[in-house]
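Peer 1: fold the following for me, if possible:
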Amino acid sequence: MKKEFRILFSLIMVFGVLSCNVDRLPETSISDPAFWQNENDLKSAANYLYTFLPGLPETGDVWSDDAFGTSANSISDGTRITPSSDGYYRAQYRLIRAANNIIEKADLVADRGGDINQINIYVAEAKFFRAWGYFNLFRRYGGVPLILKPLNIEDEELNMGQASREEVVAQIYSDLDSAVLDLKSPGTIKAEDYGRISKTAALAFKSRVALFEGTRSKFHGYGDAQKHLMIAKTAAKEVMDSGEHDIFPNYFNLFQYEGEGRQNKENILVRQYGKNLEESISYHVAQRNLETGAANPTRGLATSYLMTDGLPISKSPLYEKPTNTVEVFNNRDPRMGATFFKEGDEYIGTQPVFNIPAISFQKTGFANRRYANLNDWQVSRSYIDRTLIRYAEVLLNYAEATYELDESISDEDLNISVNILRDRESVSMPHLTNSLVDNNGLEMREEIRRERRVELALEGFRYWDLIRWKTAEIELPKTILGNYFFDEFGTEVVPEVTSDNLIILQKAENRHFDPARDYLWPFPVNQIALNPSLEQNPGW
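Peer 2: So this is what the prediction gives:
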C-alpha cells in the first residue's frame, strides 16, 4: 500500500541532502526553469513538501501542564529568553518558499502540455502546505511577513514587515479553500498514493485553524470571534458529512501498526515512515525517547480522566484514593490505561512486562505509553506512522465551536461529536449530556475541554489550547505534580513530595507566565537583524 509513496520518499531524502543550504528543491542540481517539464516534475517537487511534516517522538506537551521531562522546560516555566536564531522559523519559510515555487511553476508545466487535472492536484497540495507553514508561524508569532511568491535576493519583499493576524489567517483560509476544490476525497486516492493530502485533510485543518483563532479572539478580546467559530464549525461538519471518516474501534491501536493504512478511517493525515527492516527508508525511536522520560504524564493529566460513571474524581462515588500504582487506574476511563503504562502491559526487551515506573527517569511516577511496541524496541527502530490529523479532533472541533458560538450545545450535537468518541468500542464511557452536567454541578465548557484533553492527550495539543483559551496564565504557573509516591517505588530515588505524598516536579514559585508577553513567541534576533521591518513581539 505504501510502496510507491515510500520509494518517492527515499528520492525526497536524497534531494533533501542536496538542498540543505537552499530553500527549494529543484534548483540545487539543475536549472530551475528546465526542471518543470511535466506533471511528474511537479509531483517530485510536491513530494519534498511532505518532508516538512513533523515526526516522532512528540514531546511538545512538556511545554504544558500535561507532561514533564527529565528536567524543567523553559517554555512551560517561563524562563526562556529571546533566541539568537531559530531553525523552526527558517524551516517554515523554506516550506512556504518551496510551495510558492510549485504554485508559480505550474503554469509553465501546463504550457508544456502537462495534464491539467494532475497539475491542479499538486498545486492544491502546495497551497495546503503553504497554509500549514503559515499556521505554524501564526500560532507562535501572530502576524508574520506574508510572502506569496518565490523571492530572489534583490526582491524588496525580503524586507517586508508583518501582516496583521487577520491578513495571515485570511490567506490560510484562501489557500485551504482553493485546495479543497482540486484535492481528491480519501476514497478516490489510489492505494499507492495513500498519505497524500486529501480534500477532507484540508477541511479538517481549516477547522483547526479557525477554532484556534475563533477561541483566541473570543478569550483574548479582539477581532471577530463568531466569524472564525462559524468557519470552524462549518468545516468540521463538512468532514463529518463527507462519509469518508469514522472512529477506529481500538484507542491504543490508533498508535500501533494495527492503526495504519486505509482501513483506519479515523486517520486523516499521517507522517509516514518506512515499512520494515528490509524497507527501512525512514524510522523513528519514539519509544526509546519516551521510555527514558522525554514526556512523562503529570498528575494534572491523570486527574482529568473521568471515572467509569462519567463523573470526575472530585464528584464520583467510585473514586477512592489509591494505595499503589495499580489502583490509580481503578474504574477510570479506559483511555487512561491506553495512554499511561500500567502493571501487566507489554513493555521492553529488558523488561517484557511493565511493573512500575522507574522514578529515576519517569520522574512523574507515570510512564508514557504512546507508540510503545516491544518488537520495535528490540530492533531500536519503529515504522509506526505519526497521526497528525484524525477524525476525533474534527468531532471535538465541532463540539467546541458549536458551544462557543452560543455558549450552549444540544444533546443532539453532543451525540454526533463527543459521544461518538465515548462510544468507541475500547472506551464505552457514559454519554456527555446536558442533564449530566446540570445534575452534577458541572460546566459544559469544562467537560468539552476535558474530553479534548484526554482524547488528544500527549499528541501536542495542550499547550496551544491553553494559549487560545487564555488559561495559560492560570495553569502554567501552578506547581507541577506527579503520582503519589507509593512505597513500591522504593528508596533509590526519593523525590520531594507534598503533605499528601504527591511527587513535586517543580514548585509554583519557580514557574511564571507573563500575560503581557508569553502569549506570543519572540522573533529570533538574527531574523530582526536580517529584516529591519520585522518588529519584535511585545515584552521580548
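Peer 1: for the rest of this, base every contact and every neighbour count on C-alpha atoms.
Peer 2: Noted.
Peer 1: closest to the centroid, which residue in the chain?
Peer 2: Nearest to the mean C-alpha position of the chain, by Cα atoms, centre = their mean, lies Gly460 at 4.6 Å.
Peer 1: and the strands in the stretch 151-300 of the chain, which stretches?
Peer 2: Along the stretch 151-300 of the chain, counting by DSSP state E, counting those that start in this stretch, strands occupy 267-271, 296-297.
Peer 1: please give the structure of this sequence too, so both can be compared:
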Amino acid sequence: MKTYRKYISLFFLSLTALSCKKFLDVEPRDSVSDEQTIIDKTSANTALRGVYRRLGNDNYYGSLFQTFGYLPGDNVQWTGSQSIIQQFITHKINADNGNLQSVWSGIYSTINGANNVIAKVPGLTDPTFSVTDKNQAVGEAYFIRALSYFDLARTWGNVQITLTPTLNASDKLEVNGSTQAEVYRQVLSDLNAADSLLQLPSQTGVSNPVRVNKQTAWALKARFYLYQSNWAEAEAYATKVISDNKNYVLQKPYSAFFFPASAVATKESVFELSYSATYLSGHRNSWQPPANGGTRQWAPSDALITLINDPKIGGNRSALVAKTSAGLWYGNLYYRSPATDPAYVIRIAELYLIRAEARAQLEKTDLGRIDLNIIRDRAGLDPVSETIDKPSLLLAIENERRVEFALEPHRWFDLVRTKRAGAVLNVTNSQLYLFPIPANEVALSNGHLKQNDGY
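Peer 2: Coordinates of the predicted model:
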C-alpha cells in the first residue's frame, strides 16, 4: 500500500537509559529498520518506544483518530469549511476521504511496530535482558496491538488482521479482510496475552500511566467487554482496576487531572500518552483559539456549552471550556504551551461508568447508582435518586458519559454500541455506523478487502 510503505521502518535514536518519565522524549532518525535495530535490550527498548510514538502520532491518538470519536457526535463542532471534515459531522463520509486514509495508515503503522517487538524480542539472547523484562516489553506490545485492533474494529468493522512484521508493501496485499467479530476475537486474544506477560505495579514498585501494566490490560478488557455486552466480565475487570485505590483515584475537583500544567500522569489516568518539548501533541493547536495562538478548528457545540455550564449537569466540569474576551467559546482540555498536553486514553472515571452501566444491565441498580454517584460527586453534583429504575439509570449513565468525556473520543462510539445513534443523532441508517474503508486500500487489495456496505 502506497501510503503504508513509509511506515514499514522504525526510526528512533537509542537512549542512554530507559526512563518512564522520558520514555517518549527521543528524536527520530530515518532509515533504520526493525530487523537491524532489535538485536539486544537497548534496541528492543528503542523499538518499543517507537511503538508508543506511533500510538501517539498525530494520525492516531495524537489528534486525528480522536476526531472520529467526537465529530460524528453532538459535543464538538468544526469551525472551518473543509468538506473532508464536514463529512464526519453530516455522516456522509466518502471512501476517498484523506483523513480515513491517514488514520488507517497510522493504526496499521502502530500494529506493524508492535508486531516487530512481539516477533523479535522473545528470541533475543542479550544476558542483560531478563525474562521478566522481555515479557514486559512483549506484553506492552500485545496491549498496544489489542488497542489498535479494537479501534479498527469499532471504526471500520471488517479489516485485515496482520500478526507478523510487514517488511514490504506487498506483504499485506494478499491478506483477506476479517469480520468485525473476528477482529474483536483477536483483540481479546492479544489482551489475554498481554495480561499473562505484564506485571502489576505492586510487583514492579512503579506505577506510571504512560507505560502499560497488567491493570492497563484489565481496564481495556473492561471496555472491550462493555462493547460486547458481556456485563459480568465488564463489571469484574472494572472492579479489578477500581480496587487499586493506591494507584488509581478520581482527582478532585474534575479539572485536577489536567490542570495546572504540572498535572500529568496523575492517579486519574490508567493510561495516557505523554509528550514533550521535542515531541509535541497535535491537540492544543486545534482546540485553542487564535487569541491563544491556536486555530480552534474543533470547538464545543452550542448544545454542549449549554449542558456543561448548567450547574445541575456540568457541575465543576465547566472547567473544560473557556471563553475569549471576544465571547468565543473553546475547549480547554488541551492548553499547554508548548503543546505537551497528554492524550488521555483510559481514565479511572471510565472504569466507574463502565461498572455502573454493567451493573445496571445486570439488574444491580443500587450498585450501579452508587458508581454513577461517585462520578457525580466528583463533579459537584447531587446524587441521583435512590428510587431510580433501570431504564432511567442507563439514560443517566449515558448522559453522564456525554459530559464527563465531552472532549474525549467516546460519544459517537457510545451511541453506536448502545444502538442509540438513531434516537439521539437521527442517524437511522445502521450502515453508517461503520466508516468506509479507504478507497485506496480497497483498490490495492486485489479483491481481498471488501468495502463496507452502503459506501
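Peer 1: so after superposing, what's the score?
Peer 2: Scored against TM-score structural alignment, normalised by the length of the second structure, the superposed chains reach a TM-score of 0.82; 418 aligned residues with a Cα RMSD of 3.0 Å.
Peer 1: possible to save the strands of the stretch 151-300 of the first structure as a markdown table with distance to Leu137 of the first structure and mean neighbour count?
Peer 2: Below are those laid out as a markdown table (distance: least, Cα to Cα, whole Å; neighbours: other Cα atoms under 10 Å):
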| stretch | distance to Leu137 of the first structure | mean neighbour count |
| --- | --- | --- |
| strand 267-271 | 20 | 24 |
| strand 296-297 | 27 | 30 |
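Peer 1: now the ones you listed as TSV including distance to Ala372 of the first structure?
Peer 2: Listed next are these as TSV, based on distance: least, Cα to Cα, whole Å:
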stretch	distance to Ala372 of the first structure
strand 267-271	17
strand 296-297	14
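Peer 1: out of the ones you listed, which is closest to Arg422 of the first structure?
Peer 2: Closest to Arg422 of the first structure of the strands of the stretch 151-300 of the first structure is strand 267-271 (Cα to Cα; 17.5 Å).
Peer 1: the second structure: matching residues for that closest one?
Peer 2: Strand 267-271 of the first structure corresponds to residues 269-273 of the second structure when matched by TM-score structural alignment.
Peer 1: residues making contact with the matching stretch?
Peer 2: Under the criterion Cα atoms under 8 Å, 6 or more residues apart in numbering, residues 52, 56, 209-212, 215-216, 219, 248, 257, 265, 342-348 lie in contact with stretch 269-273 of the second structure.
Peer 1: mean deviation of that stretch from the first structure?
Peer 2: Average distance, stretch 269-273 of the second structure versus aligned residues of the first structure after superposition (mean Cα distance after the TM-score superposition for the first structure): 1.1 Å.
Peer 1: and that stretch, how far out from the chain's middle?
Peer 2: Distance of stretch 269-273 of the second structure from its chain centroid, counting by Cα atoms, centre = their mean, to the nearest Å, is 9 Å.
Peer 1: what sits against the aligned partner of Gly161 of the first structure in the second structure?
Peer 2: Counting by TM-score structural alignment, Gly161 of the first structure corresponds to Asn176 in the second structure. If you count contacts by Cα under 8 Å, 6+ apart, Asn176 of the second structure has them with Gln160, His448, Leu449.
Peer 1: now do the second one against Asp96 of the second structure, distance only.
Peer 2: When distance is defined by Cα to Cα, to the nearest Å, His448 of the second structure is 18 Å away from Asp96 of the second structure.
Peer 1: neighbour count winner among the two?
Peer 2: Legend: neighbour count by other Cα atoms under 10 Å for His448 of the second structure and Asp96, higher for His448 (18 against 15).
Peer 1: I'd like the distance between the residue lying closest to the more buried one once chain neighbours are set aside and Trp156 of the second structure.
Peer 2: Excluding its sequence neighbours, the residue lying closest to His448 of the second structure (Cα to Cα, 6 or more residues apart in numbering) is Asn176, at 4.5 Å. Using Cα to Cα, Asn176 of the second structure is found at 15 Å from Trp156 of the second structure.
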